[in-house]
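**Student:** My questions are about this predicted structure, shown below with the sequence.
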Amino acid sequence: MIHNNYKYLYYHKCIENKYKILKIYSSIDEFSSFSPCVFTLGVFDGVHIGHKKIIKHLLHRSYKKYTPVLLTFDPHPRKILNPKKNLLYLNTLSEKIKNLRKIGIKHLIIQPFTLKFSKLSTKDFFNILQFKIKEIIIGYDSHIGRNRYGSYNKLKKLSYVYGFNIYKIYPCKLKTKIISSTNIRKSLLLGNIKYANKALGYFYTISGYVVKGKGIGKSIIKFPTANIKIDSPEKLIPKNGVYAVKINYLNNIYKGMLNIGFNPTINKKNKKIKIEVHIFNFSKNIYGNKIDIFIINIIRNEKKFSSIQELKKQIQKDEINIKNFFSYEEKN
């Protein structure tokens, strides 16, 4: 599980060498620094606006004075400590790196999270760091060390021993609701796309390659769709339904409609979720190509229709509704 994700690291190290923006380290042992650092750590799944608040504070505190360092974990600690729960990611590792780079992180440590690592005490954790920390920025609910021992108050006491200052960043809220990766996951699974996008600070995105389907959309429904095989089986897919989306193909943005579901009207025995996108005013052959789908809003939930004709009429209505939605959004 850990090593498969590290195929992304080679790619992003190539990006690093090309643009000289982000340096990535595959473990704590790989990073060392003689200059004093400002440090933060966490999973940062989704890199939502609460995470960005922490990171922007990190960059502000380090500006022209210290080296900013962010440490994240892969896989998510909950996958190791509670493997029976099927935790799904808001971001693949590749997406997380991309989002962190956009904010301006210069030094990113991706620490493999293992059972052995989880047993480190708070003091043991600080002892293995090969760099001098001057300041630590943590979230309101962050803990460091075995059994979540290192709370803000405990770290405050340790700060006198290790010689660093510590700052706690209070949570961001939307309509009195604390923004968290957990709440965003729940919102996506309930189809509350507007809340999820606001909390993330960007449109929730799924990426994958266009693969051949059974051709039902084109031949039977007369509505061609691209079948998408997503990058990672651990990526969270929103609630089944029809969505207004934008599609990035070769750095060109198109509008379209996305269907997530089991296709109950056509294939009653299908138990595998399909992800299909219809791109408006588009006729290119894109089999084998990768696309990014930005999920803007949900239009309706998945529904089983009594006939193919009824399904076709509904799809036509969906297209009109989505085009009207985009037209309204552009005017307002």
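**Tutor:** Done, it's in.

**Student:** For the rest of this, base every contact and every neighbour count on C-alpha atoms.
**Tutor:** Noted.

**Student:** what about N324, neighbour count?
**Tutor:** Using other C-alpha atoms under 10 Å, N324 has 12 neighbouring residues.

**Student:** can you give me the strands for the stretch 101-250 of the chain?
**Tutor:** 107-112, 131-139, 165-169, 173-174, 177-178, 204-211, 226-230, 241-249 (DSSP state E, counting those that start in this stretch).

**Student:** hey, which helix is longest across the chain?
**Tutor:** Longest helix of the chain, by residue count under DSSP state H: helix 308-331.

**Student:** Run the angle between that helix and strand 241-249 for me.
**Tutor:** Counting by axes from the mean of the first three to the mean of the last three C-alpha atoms, to 10 degrees, helix 308-331 lies at 60 degrees to strand 241-249.

**Student:** buried residues in helix 308-331?
**Tutor:** Neighbour counts over helix 308-331 (16 or more other C-alpha atoms under 10 Å) mark 311-312, 315, 318-319, 322-323, 326 as buried.

**Student:** Distance of K212 relative to P238?
**Tutor:** Using C-alpha to C-alpha, to the nearest Å, K212 is found at 22 Å from P238.

**Student:** More neighbours: which of the two?
**Tutor:** Higher neighbour count among K212 and P238: P238, with 22 against 13, using other C-alpha under 10 Å.

**Student:** do you know how far the more buried one is from I273?
**Tutor:** Distance, P238 to I273, using C-alpha to C-alpha: 11 Å.

**Student:** Mind listing the shared neighbours of the two?
**Tutor:** Residues touching both P238 and I273 (C-alpha atoms under 8 Å, 6 or more residues apart in numbering): I260.

**Student:** picking that back up, in TSV, list the strands of the stretch 101-250 of the chain along with distance to S219 and mean neighbour count.
**Tutor:** What follows is the strands of the stretch 101-250 of the chain, written out as TSV (distance: least, C-alpha to C-alpha, whole Å; neighbours: other C-alpha atoms under 10 Å):
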stretch	distance to S219	mean neighbour count
strand 107-112	47	21
strand 131-139	53	21
strand 165-169	55	17
strand 173-174	45	12
strand 177-178	46	12
strand 204-211	16	20
strand 226-230	13	21
strand 241-249	20	22
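
**Student:** Got another one to weigh against that:
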Amino acid sequence: MLESPRRPERPVLTIGNFDGLHRGHRAITEVVRTRAAALAGTAVVYTFDPHPRKVLQGEHAPGMLLTLDQKLELFEAAGMDLVVLEPFDAAFAATPPERFVRECIHEHIGPKEVYVGYDFHFGKDREGSMRLLTEMGPHLGFSVTVIPEVTVDGRDVNSTRIRTLLAEGEVAEAAALLGRAYAVRGEVVRGDQRGRTLGFPTLNLARESEILPCDGVYAGHVRFLDAGDPAPGTALPAVTNVGRRPTFKDHEPSAAEAHLLDFEGEVYGRHIELSFSHRIREERKFEGPEALREQIARDADEARRLLGA
């Protein structure tokens, strides 16, 4: 899953940003995987870090749906043999489309077949078109196939649509487009211990991920990623609050804190992934701690029901 100094054997290639690695992207990687297997070749992804929009749009770029680690793990799970991770900066952004195809694709990777999405553009100012790629490919020894869009409910699956759904708290709909529950990553850090005093201790997340769903209460899972107890890979059901804790504080930035259902133990410092499967309710201010405690108990019961826990 790392860039190799040598050309891969009989590479079957896809190129793109793959923000979210959603069902539309997975349609492409599945074709790449099956074609590479048929050719006894290598399934290769050529992608960029940081995302080009982070360089070209700066602070106006949208938040990303995946951390780099999440993206690489999902590529591996999708059966990709090799990820070529191109450092993207202003100098690389100025690469003419013809040079990109000839040097970055042909000379560096040497693909036999290339598969890209229907909206693929490349090179300086995104001037490179599918027409240019399909014209140059055969002269350089590779075929080019465009994978059509994937639709859900009559609309195409794309990262912008998923970000909009998350901003609206529609995590179940976002999961339908992603092919999995949306999840964020980070480290468990100490909070103000208020959840513990209410009888519902929480994991406070110092998140690495850029996007949280909108403020509210959600059911999902906490998956442990590093060594410790629980063991790495363990996923436990949780009820999660995203928001500013208005019963106790005002004007706080939104944060995520998860209560593990029917679990006792200290996990400070652990690296976790927190998923959002169902939205239970909006975040709201309560009259006091006791009213909040009673509502959290109801939220936990609803999370158990939704998750079958």
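**Tutor:** On my side now, so go ahead. Nothing here was measured: the structure is a model prediction, and the numbers come from that model.

**Student:** picking up where we left off before, of all pairs in the buried residues of helix 308-331 of structure 1, which one is the farthest apart?
**Tutor:** L311 and F326 (22.5 Å; C-alpha to C-alpha).

**Student:** doesn't Y218 make contact with R279 of structure 2?
**Tutor:** Yes - here R279 of structure 2 lies in contact with Y218, judged by C-alpha atoms under 8 Å, at a distance of 4.4 Å.

**Student:** ok, now which ones touch P289 of structure 2?
**Tutor:** 198, 247.

**Student:** and the equivalent of D19 of structure 2 over in structure 1, what is it in contact with?
**Tutor:** Under the alignment (TM-score structural alignment), D19 of structure 2 pairs with D45 of structure 1. Counting by C-alpha under 8 Å, 6+ apart, D45 of structure 1 touches 89-91, 96, 181.

**Student:** Where neighbours are concerned, which of those has the most?
**Tutor:** Ranking the contacts of D45 of structure 1 using other C-alpha under 10 Å puts L90 first, with 26 neighbours.

**Student:** show me what contacts that residue?
**Tutor:** Counting by C-alpha under 8 Å, 6+ apart, L90 of structure 1 has contacts 45-46, 181, 185, 235-236.

**Student:** Not counting its neighbours along the chain, what's nearest I253 of structure 1?
**Tutor:** I247 (5.5 Å; C-alpha to C-alpha, 6 or more residues apart in numbering).

**Student:** N99 of structure 1 now?
**Tutor:** In space, and not counting its chain neighbours, N99 of structure 1 is closest to V47: 6.6 Å by C-alpha to C-alpha, 6+ apart.

**Student:** Relative to V161 of structure 1, how far out is that neighbour?
**Tutor:** 31 Å.

**Student:** what do you get for G191 of structure 1?
**Tutor:** 48 Å.

**Student:** Please compare these two by neighbour count and tell me which comes out ahead.
**Tutor:** Higher neighbour count among G191 of structure 1 and V161: G191, with 21 against 9, using other C-alpha under 10 Å.

**Student:** What does the more buried one correspond to in structure 2?
**Tutor:** Aligned against structure 2 by TM-score structural alignment, G191 of structure 1 finds its counterpart in G169.

**Student:** Would you map the helices across the stretch 151-300 of structure 2?
**Tutor:** Using DSSP state H, counting those that start in this stretch, the helices found in the stretch 151-300 of structure 2 span residues 159-167, 171-178, 194-197, 289-307.

**Student:** Compute the inter-axis angle for the second one and helix 159-167.
**Tutor:** By that I understand helix 171-178 of structure 2. Using the same axes, to 10 degrees: helix 171-178 of structure 2 against helix 159-167 is 160 degrees.

**Student:** Return the angle between stretch directions for helix 171-178 of structure 2 and strand 182-189.
**Tutor:** Angle, helix 171-178 of structure 2 to strand 182-189, by the same axes, to 10 degrees: 110 degrees.

**Student:** Helix 171-178 of structure 2 vs structure 1, average offset?
**Tutor:** With mean C-alpha distance after the TM-score superposition for structure 1, helix 171-178 of structure 2 departs from structure 1 by a mean of 1.0 Å once superposed.

**Student:** likewise the last one?
**Tutor:** Comparison of helix 289-307 of structure 2 with structure 1 after fitting gives an average deviation of 2.2 Å (mean C-alpha distance after the TM-score superposition for structure 1).

**Student:** Which residue numbers in structure 1 does that helix align to?
**Tutor:** Using TM-score structural alignment, helix 289-307 of structure 2 pairs with 308-326 in structure 1.

**Student:** can I get the strands of the stretch 101-250 of structure 1 in CSV with distance to P68 of structure 1?
**Tutor:** Output for the strands of the stretch 101-250 of structure 1, formatted as CSV (distance: least, C-alpha to C-alpha, whole Å):
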stretch, distance to P68 of structure 1
strand 107-112, 7
strand 131-139, 10
strand 165-169, 14
strand 173-174, 26
strand 177-178, 26
strand 204-211, 27
strand 226-230, 33
strand 241-249, 32
